[in-house]
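Asks: what follows is a protein structure lacking sequence information:
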């Protein structure tokens, strides 16, 4: 599965984590603004970032039934600026259903990076993971994340789930999104 990585776009490189990514990864995981709409704990300890990077670096990409994180690196600077989680068969539907999640450092936000990264990643995953559907969910207080998904053809599914998750001392309302591969721009990609 590693033969699809790294993936290069005009401005970005999507690659596997390395152990030396811990400081950069910690930078956005421990940023209150970035962490606000996520499920990870805040503050996020550096030793936890080091352990996570070490574990991800040792993991063969995209194991079935687990999440695998990819690093987003800015080509111009060589800096790690965000990550994408790829959950291969982690939903009740199992194989063929891939869940994604993502985060960007504050410096990486507002530049179209996540749309660019996902536009390159999703088609690369379709054949090797036999993807029929991608899914994601967002905290509705973060509409920018929903716009990223909608630019890629994801559609909101069902009603907003009110008070679905209790995280960082508050209830979060969430919206589910899905992208069926058949009939989408992904079905035309090789």
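Replies: Structure received. Computed from a predicted structure; not experimentally measured.

Asks: when you work out contacts or count neighbours from here on, use the C-alpha atoms and nothing else.
Replies: Fine.

Asks: contacts for the top strand by length along the chain, please.
Replies: Looking across the chain with DSSP state E, the single longest strand is strand 155-167. For strand 155-167, contacts defined as C-alpha atoms under 8 Å, 6 or more residues apart in numbering pick out 39, 149, 171-179.

Asks: 10 Å - rerun?
Replies: For strand 155-167, the external contacting residues (C-alpha atoms under 10 Å, 6 or more residues apart in numbering) are 36-42, 135-140, 146, 149-150, 170-180.

Asks: next, the buried residues of that strand.
Replies: By neighbour count on 16 or more other C-alpha atoms under 10 Å, the buried set for strand 155-167 is 155-156.

Asks: helix or strand right after it?
Replies: Heading C-terminal from strand 155-167, the first helix or strand you meet, by DSSP states H and E, is strand 170-180.

Asks: in addition, the following structure is provided for comparison:
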């Protein structure tokens, strides 16, 4: 049984813990332990999530499988970017599923939920950044129909950046 609900301010601690775990599973080896710990301590604190959840442009979704929280996403509608020529394009800023639940197509279901929500908000497409070394994620997005349209250096610390692809999915009318 899968359920997806919108995250609220009351979910800040849950999202901080889930976000930290899923980020470390996906990216924990992408920089030195010190750099990763510095990034995680800032970006995945309860306070950081409280701030993000108060942002009216940020839409968080929390996914549960058999009543266990297994993943989350963050969607921002009308998120312009220099590489994106579409008007009213949404940014999928995060989509993470706990590693123990990979292979169950839960990521696909959460992505489809975000696509449907973007369509409900009259978006014409969706873009995202994905680490160039995360081949599993790149293939996942390519299989959905995303194309690589640019490059982005994702800042981990003041001196560490990881190369990312920028990917775009244009919605069909």
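Replies: That came through fine. Here the structure is a predicted model, which is why all the values come from computation and not from measurement.

Asks: drop anything exposed from the contacts of strand 155-167 of the first structure.
Replies: 36-38, 42, 135-140, 146, 149-150, 172-180.

Asks: buried sites along the longest helix along the first structure?
Replies: Taking DSSP state H as the criterion, the first structure has its longest helix at helix 113-129. For helix 113-129 of the first structure, burial by neighbour count (16+ other C-alpha under 10 Å) applies to 113-126, 129.

Asks: now the two most distant members of those residues.
Replies: Largest separation among those by C-alpha to C-alpha: 113 and 129, giving 23.6 Å.

Asks: follow-up on the earlier one: so which of the buried residues of helix 113-129 of the first structure is the closest to residue 63 of the first structure?
Replies: Using C-alpha to C-alpha, residue 129 is the member of those that lies nearest residue 63 of the first structure, at 9.6 Å.

Asks: map the closest one across to the second structure for me.
Replies: The alignment partner of residue 129 of the first structure in the second structure, by TM-score structural alignment, is residue 121.

Asks: what sits against that match?
Replies: Residue 121 of the second structure is in contact with 77-78, 88-90, 115, counting by C-alpha under 10 Å, 6+ apart.

Asks: now residue 51 of the second structure
Replies: Residue 51 of the second structure sits in contact with 9, 12, where contact means C-alpha under 10 Å, 6+ apart.

Asks: so it, which of the three states?
Replies: With DSSP: H, G, I helix; E, B strand; the rest coil as the basis, residue 51 of the second structure sits in helix.

Asks: what is the neighbour count of residue 96 of the second structure?
Replies: The number of residues packed near residue 96 of the second structure is 24, by other C-alpha atoms under 10 Å.

Asks: identify the residue of the second structure aligned to residue 13 of the first structure.
Replies: Checking TM-score structural alignment: residue 13 of the first structure goes with residue 3.

Asks: assign a three-state SS to that match, would you?
Replies: Taking three-state DSSP as the rule, one finds residue 3 of the second structure in the strand state.

Asks: and the nearest residue to it once chain neighbours are set aside, what helix or strand is that in?
Replies: In this structure, residue 3 of the second structure finds its nearest non-sequential neighbour in residue 64, 5.2 Å apart by C-alpha to C-alpha, 6 or more residues apart in numbering. In the assignment (DSSP H and E), residue 64 of the second structure maps to strand 58-65.
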